[in-house]
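Engineer: A structural model of the following input is requested.
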Amino acid sequence: MKILKYITILFFSSALLVSCGGGSSDETPVDPIVPVVLDPNEATLVFPEDNTECNEGVVNANDSSKSTVTFEWTNSENTDSYEIKVKNLETGSITTASSTTNQKAISINRGSPYEWYVISLVNGTSSTATSETWSFYNQGQGIENYAPFPAIAISPLRGSTISNTSTTTTLEWSTSDVDDDIISYEILFDTIETPTTSLGVTEDTTLEVTISPGNIYYWMVITKDSFGNTSNSELFEFRVE
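Structural biologist: The predicted model follows:
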């Protein structure tokens, strides 16, 4: 009888400990659900169209040298807002604007060349998506023929480093003109930051130049149309190893 009483007491004590333990120690804590934020897609530009004259701006009442242009693009997926970048190709100044819709009215100079693009943004992530870059001329009073758009470097890319596998390399660029009347390009090429050495005039958009290792080369393109209008590109540079 003593043994039976001892076993009964031991069982009761064990049951009491389990009931007071607050549940099984094998329970796994549940991790909080973290929402997945998808990266935004790039927008498709609509207006002003690429390589055209924009003549739909509204001339500003207080400043006739400016007009307000409504930039438009398609809505992109997984996007909460947009950042619009508009660059004056004559001055290099950049106007930045924000929008939660697929359009934005921006005041810009009349009779000036511009390029623009749109950055798609989404809350909860730093990831962005950038559209193509389009160029246009904002219509100006009394302009019958527009200067070409400044040339863009294709090769070597600005800031790039090329290996000295040869004593020459080929400069390549691209440009466009609303009036489609470009007749020539003059290339300035030198090892100084303000190149003054002209390599002559060409009708092509490529030119072979002589290079040597250990140098940084600077170059720019002067584009000319049939009316004598010219445009200077930005300064491009590349390093030769």
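
Engineer: all contacts plus neighbour counts: C-alpha atoms, from now on.
Structural biologist: Fine.

Engineer: For the chain, just list every one of the helices.
Structural biologist: 2-19 (DSSP state H).

Engineer: Excluding residues flanking it in the chain, which one is nearest the residue most central in space within it?
Structural biologist: In the chain, the residue lying closest to the centroid (Cα atoms, centre = their mean) is Thr130, at 5.2 Å. The shortest distance from Thr130 to any residue other than its chain neighbours is 4.5 Å, reached at Ile119 (Cα to Cα, 6 or more residues apart in numbering).

Engineer: And this one, please, so the two structures can be compared:
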Amino acid sequence: MRKAIKMIALFSLPLCVACGGGSKELVNEMPTTVNLLYPTQNLLCIDNNISFDWSDATDPNGDNISYKVEISKNRELTNIVKAQTISTSQSTITLEKGVAYYWRVIAVDNKGKQGEPSSVFAFYTKAEGESNIAPFTAELVKPADEIKVDGLIVTLEWKGADSNTGDTLTYDVYFGEDVTPITLKEEGISTTSVEVTVESGKTYYWKVNTIDNTGAKSIGQVWSFTVN
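Structural biologist: As a prediction, this is how the structure comes out:
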């Protein structure tokens, strides 16, 4: 009798293993981030019919990939003027002349999973007969927007650029507790960083206006941070 019970147990074991070994559902991973190739960062485009180009993305699951191209008139890409989703890594788009643009690309798989957005590149489409061009808006370096920071002295840092590469740039820095900063912290400086004294528990707002040597000015985006 005991031998018969053992045989029943042995024969039933594979069945139990089969019942409990169900396959796991494959996790859909996001595609890789693309690199922008053209127009390059801070490029002055003589022609406004532009062939945008970027690197191919890959997908860990082998899914088909499309690309979401976004072109904006501001660096934070809240003012999108052109957007398209295509299956190739190149697209020719006609834009207005005499405008500073900012662009990025996001890879998307065929299940709708988006990759991390690419870097944002700036470029300018030159207008007919235009001799001087306003600089690009300042690009944030640190602290990251809406981040929490430690310490009572914070270094504000940014990047400036102009498609007229021979221009000299200066900066007006506005800083304070107002959501729209109106207090001029520094005026006409040529450096791209300043130190500010802050208080624990407060939120601060700041922006940088960029001016070239002819007086052409670009108004910066407002950034913020909170002190722990």
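
Engineer: Check the spacing between the counterpart of the residue nearest to the centre of the first structure in the second structure and Val105 of the second structure real quick.
Structural biologist: The alignment partner of Thr130 of the first structure in the second structure, by TM-score structural alignment, is Pro117. Applying Cα to Cα, to the nearest Å, the value for Pro117 of the second structure to Val105 of the second structure is 6 Å.

Engineer: same thing with Gly188 of the second structure?
Structural biologist: Distance, Gly188 of the second structure to Val105 of the second structure, using Cα to Cα: 34 Å.

Engineer: What of Ala134 of the second structure?
Structural biologist: In this view, Ala134 of the second structure and Val105 of the second structure are 25 Å apart by Cα to Cα.

Engineer: Please identify which of these two sits among more neighbours.
Structural biologist: Per other Cα atoms under 10 Å, whichever of Ala134 of the second structure and Val105 has more neighbours is Val105, with 27 against 22.

Engineer: ok, that one - contacts?
Structural biologist: Val34, Leu36, Trp54, Tyr67, Lys68, Val69, Glu70, Pro117, Ser118 (Cα atoms under 8 Å, 6 or more residues apart in numbering).

Engineer: The last one contacts Asn35, doesn't it?
Structural biologist: Yes: the pair Ser118 of the second structure / Asn35 is scored as a contact, 6.3 Å apart, by Cα atoms under 8 Å.

Engineer: longest strand in the second structure, by residue count?
Structural biologist: For the second structure, the strand that runs over the most residues, judged by DSSP state E, is strand 99-109.

Engineer: what's the mean distance for that one versus the first structure?
Structural biologist: Here the mean offset of strand 99-109 of the second structure against the first structure after fitting is 1.1 Å, by mean Cα distance after the TM-score superposition for the first structure.

Engineer: follow-up on the earlier one: to which residue of the second structure is the residue nearest to Thr130 of the first structure aligned?
Structural biologist: Applying TM-score structural alignment, one finds that Ile119 of the first structure aligns to Ile106 in the second structure.

Engineer: what about its match, how many residues close to it?
Structural biologist: Ile106 of the second structure: 22 neighbours (other Cα under 10 Å).

Engineer: Lys217 of the second structure -> the first structure?
Structural biologist: Alignment note: Lys217 of the second structure maps to Thr230 in the first structure; criterion TM-score structural alignment.

Engineer: Name the nearest residue to that match, ignoring sequence neighbours.
Structural biologist: Leaving aside its sequence neighbours, Thr230 of the first structure sits nearest to Lys224 (Cα to Cα, 6+ apart; 4.4 Å).
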